[in-house]
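Colleague: Quick check, what structure comes out for this input:
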Amino acid sequence: MAAPLHLSTRAKLRYRSRLSTVRLAMHPLKKLLGYARNYRSDFRLAALYSVINKFFDVLPEVLIGVAVDIVVNGEKSFLAKQVLGSFGITDTWHQLLLLGVVNVLIWGGESFFEYLYSIKWRKLAQDLQHDLRLDAYQHVQKLEMAYFENQRTGNLMSILNEDINQMERFLNGGANQIIQVVCSSIMVSAVFFALQPTLAIISLLPIPAILLGAFWFQKRLAPRYAEVRVAAGDVSARLNNNLLGLATIKAFASESFEAKHIEEASNGYREANSRAIAVSSAITPVIRMAILAGFTATLVYGGWLTLQGDLAVGAYSVLVFLTQRLLWPLTGLAEVADMYQRSMAAIDRAMNLLNTPINIPYEGRHFPANGVKGELLFENVGFAYGETPTLQAINLSIPAGRTIAFVGSTGSGKSTLVKLLLRFYDAQSGRILLDGQAISELNLQDLRRCMGYVAQDSFLTDGTIADNIAYGVPDASEAAIAAAAQAAEATEFIAKLPLGFATRVGERGQKLSGGQRQRLALARAILKNPPILILDEATSAVDNETEAAIQRSLDIVSRDRTTIVIAHRLSTVRQADCIHLLEGGRIVESGTHEQLLAHNGGYAALWRLQTGERIGQS
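Modeller: Coordinates of the predicted model:
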C-alpha cells in the first residue's frame, strides 16, 4: 500500500493515520508476519526442518508394525513379499538386520533435523526479538512528546521487554509444536487410510472435535491474556514510578502506603492471570477425553478386525502405536494454545506500539548546523495542551547572536515556546522560522543538532563524566571535553572525583549534586557548540555559587550565538539584550532590564518582589 504522491504534510499525516488503523485491525500474527517479511526464507527453512523431523519421527511406529509382521509371518512377511523378494532377501534374520539398519538411519535423520530446526527456530526467535525491540524503541524515540503525556514509562518498558520476550518464547518452541501437530495429523491419517479406511474414519473422528475445542478455548483466552498484558504493564509502571521516586517515598515515610499500591497492582495481575488459567486449565482434560475415544476405537475395533482376519497383526500394531503417536501429542495443544494466546496478546501490544503514527515527521529539508545564523521569527504562534490556550498570537523576532530572556509566572507559556522551537510539539497556529525557513519544513534532527538545550532537570546517562559531556558529540577529543568542562566551571569538582573524567555518575547522575549535574549539562551544550543555545530554568534548582558559576560561563559562551534563557530568577537575565514578560500565553512587556524597570509594569513588580529593591535603587 504505497503512499500517494504529491500529498501535503497534513494529508500525509491523515494517510498514515488511516494506514495505522488498518494495521491495528489486523490479527497479531498477520502483523508479525508482515513485519518479519525479511525473515520469510528463514521461516520456510525452519518449517521445512520441522516437517522432515516429524516425517522421521512417525516412521519408528511403522517399523514396529513391520517388525511384528516379520516375526509372525517370517518369509511371508509384507516386507519379504513386496519389497525384498526381488533382491532375494527373504530370510527372517536378514530382514530384521536390514530393519535395524533402517531404524538407525531413521533415528539419525530425526535427531539431525531436530538439531537443525531447533537451531533455526531459536536463531530466528533471537534475531526477530532483537530487531523488533530495536525498531520499537527507535519508533518510540520518534513519537512526539504529546504521546507520552498519556503513557506510563513502566507500561512502555513492559512492552519493549516482557512482551517482546513472550514472542521470542513462542517462536522458540510453540511454532514448531503447531507445525508438527499438523504434520503428524496428516501423515498418520494417510497411513491409517492406506491400511484400514473404516478404522481410520472411526479413530480419527475425535481430531475435528479436538481442533474445534482448541479454537473455542482460544477465542476465550484471547481477551483474558490481553487483560494479563495490560495488568503486567500496570505493575511495571508502578514499580518504575516508585523506584524513580524512592528518595521522596523515604522522606515522607510512605513505604507502607506505596507497598499497598504495589500490592494492588500485583493483585490485579494475579487476578487477570487467574481468569486466564481457569480457561486454559480446562483444555487438557477436554482433549484427553476426546483422545480416549479415538484410542479406544483403534484398540477395540482394530483388535476385532484382526481377530476376524480383516487386518494383519503387523498393521494392527502400526495403527495402535500411531494412534498413540497422533492423539496423545494433541494434549500439547493446551500448552501451545496457552503460549500462543499469551504471545498474540504480547505481539499485538508490541506491533500496535510500532504502528503508532508519528505526527511530527523527521523528514524535511537538510541543512548544515554550521551554516545556521540563528535568526528566529515567531509569526502569530498559538498552542494549547487542552482546551485552555497556552500561547496566543505570539509575534516575536529574535535577531541572530542576541541573548533573549523569557520571564513570567508558572504556566505563562515560557517553556512551551522552547518546546515548540525544538518541535517537541508543533504549533497549532502560526509558524516559527529559522533564518527565514519554516522549521516544520526542515529535517527534524538537523534542526535539533543546531540547538544546545539545558533543562532544569538535565538527563545524564549511567556513564562517565567524559561520556556525559560528550553526549551528542561521541567523537569529541579529550582536550575538547576538558575545554568544555573548563568553560562550564566544572573542572574543579571533577578534579576532586576519584577517577576524574573517568568517574561514573550513576543512573540519572545520582552520584552528583544538582549543581554538578547542571554544570555537566552546560558543558555538554558548550561542547556541541550550537548556533542556538537554550536554557530552560537551568539555574532554578541550584545554589547561589553554582548559579554564579553558570552565569559567568553564559556570559562567555553566549557571545556571537543566539541564546534563549527562561528563568524565574530575574537576576539571572538582567544582562539579556531583550527580556520578554509572558502572562496568560501572551507577551505583555518587552525591553532591557533597565527599560522594563523604568516602565514600572509587571516586570518591575516581579523585580521588587524578588529583590525587595525600590525602582530607584535598581
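Colleague: drop to CA atoms for contacts and neighbour counts, all remaining ones
Modeller: OK.
Colleague: how about the strands in the stretch 401-550 of the chain?
Modeller: In the stretch 401-550 of the chain, the strands defined using DSSP state E, counting those that start in this stretch lie at 403-408, 429-434, 437-438, 451-454, 532-536.
Colleague: need those in JSON lines with mean neighbour count and distance to S281, can you?
Modeller: Formatted as JSON lines, the strands of the stretch 401-550 of the chain follow (neighbours: other Cα atoms under 10 Å; distance: least, Cα to Cα, whole Å):
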{"stretch": "strand 403-408", "mean neighbour count": "25", "distance to S281": "62"}
{"stretch": "strand 429-434", "mean neighbour count": "20", "distance to S281": "57"}
{"stretch": "strand 437-438", "mean neighbour count": "14", "distance to S281": "60"}
{"stretch": "strand 451-454", "mean neighbour count": "23", "distance to S281": "55"}
{"stretch": "strand 532-536", "mean neighbour count": "24", "distance to S281": "56"}
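Colleague: Next, the second sequence, to be compared with the first:
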Amino acid sequence: MHPLRRLFAFARPQRRDAVLATVYSVANKILDVLPEILIGVAVDVVVNRQDSFLARMGVVDPMHQLLLLAVATVLVWAFESLFEYLYALKWRGLAQDLQHTLRQSAYAHLQALPPDAIATARSGRLMALLNEDVNQVERFLNTGANDLIQVFVSSLLIGAVFFVLTADLALLAILPIPLILVGAFWFQRRLAPRYAAAREAAATLSARLGNNLRGMATIQAYTAEDVEAEHLRTASDGYRARNAEAIRYSAAITPVIRLAILVGFIATLLYGGWLTLQGELGVGSYSALVYLTQRLLWPMTRLADMTDLYNRAMASVNRIMDLLDAPLPARPARRIEARPAGAIAVEGLAFAYDGRPALRGVDLDVPAGRTVALVGGTGSGKSTLLKLLLGFLRPDAGRILLDGADLTDIDPRSLRAHLAYVAQEPFLTDGSVLENIAYGERAPDRARAEAAARAAEAHAFIAALPTGYDSPVGEGGAALSGGQRQRIALARALYRDPAILILDEATSAVDNETEAAIQRSLARAAQGRTVLVVAHRLSTVRHADAIHVMEAGRIVESGTHEALLARGGVYAGLWRLQTGELQA
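Modeller: Below is the predicted model:
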C-alpha cells in the first residue's frame, strides 16, 4: 500500500481537520490569484478608460473604476490573509495532533510487544523512529501538504483564466507543466529508495551514539576512545553517503524546472506581445497574462523542496506503519480476579531461539508459599524459564500452570498484576526515590514505601540522601550505586505485595553484608507468598526450600542445600568453586 494511503487510513479521526485545512488552502489560493487579475483590469482602465472592461460592466467613470478596484483589492487581501491564518492554524494543529498520535500509538504498540522483539529491533532504530521519523511527518504536514494543494489549485485556476482570454496562448503557457510533472515524478521514484536508505543509516548512527553514551565509562576505562570514534565516524560516513546519493537527485530538480519555466514565460512574453500588437489581445489582458504566467510556473520551483519533503516523510511513514503493523501476540481474555495462591507447575516445557534449544522438557513444581531457587551456569535456561513465566515468551511445547490454570489461557497483564520482578540490571525511571518504589502508582503511599524500603534494607541510605525519599535518582538511577539501585528495585517489588516474587540475580550487585541483610528481609517477605529466585551466587539461595540445578536447558539436580552438597554432584562442585567448602 502507498505510504500516503497508509497515513490517511491511520489519520481517520483527524480527517475533519484535514478537510477544513484543505478548504482554507484552496480559498487562500483562489484569493491569491486575484490580485494579478486586478492589476490587468487596472491597466485596462488606465489605457482604455471609458472603453475598459469595467466600463462595459456599468462603471463608466475611470476614477470610480479605480476606487472599485481599490476596494476589491483591500477585500481580496484581507480575506486572503484570513484564510492564510486559518490554513496555517489548521495544518500546523493537524501536524501536532498527528505526530502526537503517531508517537503515542507507536510507543503503545512497542509496549505490547515482547521485550525480546524490542531488543532485536535495536533501541537506536526505535528511538530514531519515535523521534526523527515522526518529526519528518510533522514537517511535511506543517508546510508540504499546503504547498502541494496550492500548486495544484493555482495551476487549475490560472490555466482556466488563460483559456478564457486566449486558448492559443494558454497552450503555450502550460506546455512546460507536463514536462515539469513528469520530471518531478521521475526524480521522486529515484529519491524514495534513497531516502529510505538514509533513514536506516540515521537509525544505525543513532544506535551507535546511544550505545557509546551508555558505555562511556567502559570506553574510557579501556582507552578505546579512538576505536569508538572510528566506529562513529564510519556510521556517520554511511549516513552522509546515503544522504549524498539523495542530494545528487534532489539538487537537480530546481534547475531543470527553472529551464522549463523559462520556456513557458518566453512563449507568453513573445506570443502574447505579438497578439497585443496585432490588436487581438488587450493591453490589460496581456499584463495579467504575463503576471499570471509567473504565478502559474514559478511555484513549480518549489516542487524540489516539496518532493524532497514528501519523500522523506513517506519513507518515515512506511517505517512507522511497519511497526504499527507488526503482529502483537494474542492476548487471552481470561483474567485473574482474586489473589492467586501462587502454586506453579511446569510440565514438559520446551523452547528454542531460532532453532537453538534453550529449554528441553523441563518439569518443575513450586508449591504455594515456598521459596524455590534456580541455579546453573550462563546459558543453562534459567532466564528463559523466567521469561516464559512472565508471559514474555510462549512455549514451543509443554505448559506452565498457576494454581492449575495454563498461563497461555490467561491475559499476561492480569497475570503480571500479581507478580513482582527484580531484574539483574534494575530499571529506574528518571524520578524520585519514592516514585521508583511506588512505580506505576499516581498517588504513592509514603508510609508503605518506607516499610518496603526497610524490608529491602534500603531505608538507611535513602534517609541519608539530601531530600530523602524525594531525592531524584537521575537518568536510569545514575545518581545511585549499583547496590542502591538493586535495593530500590527490591523495595519496589515488596511495595507491590505480590503473590509471587521473582528475583533474577537480585543481590548480584550488593556486598556481602548487604546481601545478608537482604536475605533476612526476604525471609520475612517470603511469608505468605511464592518466591522464585535465580542466582549465580549460591550463598543467596542456600536457605531456599528447594534448589534446582539447570544445565543445557534441563534440570539435572534438585533438593535442599544440604542434600545437594551431600550428593556431591553439580551443585556441590559449584559450591566448592565459589566457597571452597563442602558443607554449610
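Colleague: hang on, the earlier thing: I'd like the strands of the stretch 401-550 of structure 1 as JSON lines, with distance to E492 of structure 1 appended.
Modeller: JSON lines is the format used below for these (distance: least, Cα to Cα, whole Å):
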{"stretch": "strand 403-408", "distance to E492 of structure 1": "27"}
{"stretch": "strand 429-434", "distance to E492 of structure 1": "37"}
{"stretch": "strand 437-438", "distance to E492 of structure 1": "42"}
{"stretch": "strand 451-454", "distance to E492 of structure 1": "21"}
{"stretch": "strand 532-536", "distance to E492 of structure 1": "22"}
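Colleague: For N165 of structure 1, which of those is the nearest?
Modeller: strand 451-454 (35.4 Å; Cα to Cα).
Colleague: which residue in structure 1 lines up with A423 of structure 2?
Modeller: Matched by TM-score structural alignment, A423 of structure 2 corresponds to A455 in structure 1.
Colleague: and what of A221 of structure 2?
Modeller: So, by TM-score structural alignment, A221 of structure 2 is matched to A251.
Colleague: what's the answer for E581 of structure 2, then?
Modeller: Aligned counterpart of E581 of structure 2 in structure 1: E613 (TM-score structural alignment).
Colleague: Same question for R446 of structure 2.
Modeller: So, by TM-score structural alignment, R446 of structure 2 is matched to E478.
Colleague: gap between its match and I287 of structure 1?
Modeller: 68 Å (Cα to Cα, to the nearest Å).
Colleague: still on that earlier bit, quick one: contacts for the residue lying closest to the match of R446 of structure 2 once chain neighbours are set aside?
Modeller: In this structure, E478 of structure 1 finds its nearest non-sequential neighbour in A466, 8.0 Å apart by Cα to Cα, 6 or more residues apart in numbering. Contacts for A466 of structure 1 were tallied using Cα atoms under 8 Å, 6 or more residues apart in numbering; they are E478, I481, F501, A502.
Colleague: quick one, strands of the stretch 201-350 of structure 2?
Modeller: Listed in chain order, the strands of the stretch 201-350 of structure 2 (DSSP E, counting those that start in this stretch) span 344-353.
Colleague: on that earlier part again, for S111 of structure 1, which of the strands of the stretch 401-550 of structure 1 is the nearest?
Modeller: Nearest to S111 of structure 1, of these and by Cα to Cα, is strand 451-454 at 59.7 Å.
Colleague: count of neighbours near the match of A221 of structure 2?
Modeller: A251 of structure 1: 9 surrounding residues under other Cα atoms under 10 Å.
Colleague: Repeat that for G245 of structure 1.
Modeller: Neighbour tally, G245 of structure 1, other Cα under 10 Å: 11.
Colleague: Emit the ChimeraX select command for whichever of the contacts of A466 of structure 1 are buried.
Modeller: Here is the ChimeraX command that picks out the buried ones among those, judged by 16 or more other Cα atoms under 10 Å:
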select :481,501
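Colleague: ok, G210 of structure 2 to L323 of structure 2 distance?
Modeller: Taking Cα to Cα, one finds G210 of structure 2 at 21 Å from L323 of structure 2.
Colleague: Skipping adjacent residues, who's closest to the residue positioned nearest the centre of structure 2 in space?
Modeller: Residue closest to the average C-alpha location in structure 2 (Cα atoms, centre = their mean): L130, at 1.9 Å. Sequence neighbours aside, R103 is the residue nearest to L130 of structure 2 in space, at 5.7 Å (criterion: Cα to Cα, 6+ apart).
Colleague: Tell me which residue of structure 1 matches up with D305 of structure 2.
Modeller: By TM-score structural alignment, D305 of structure 2 lines up with E335.
Colleague: My error: substitute L205 of structure 2 in the last question.
Modeller: Looks like L205 of structure 2 aligns to V235 there (TM-score structural alignment).
Colleague: where exactly do the helices run in the stretch 351-500 of structure 1?
Modeller: 414-421, 444-449, 465-469, 478-487, 491-495 (DSSP state H, counting those that start in this stretch).
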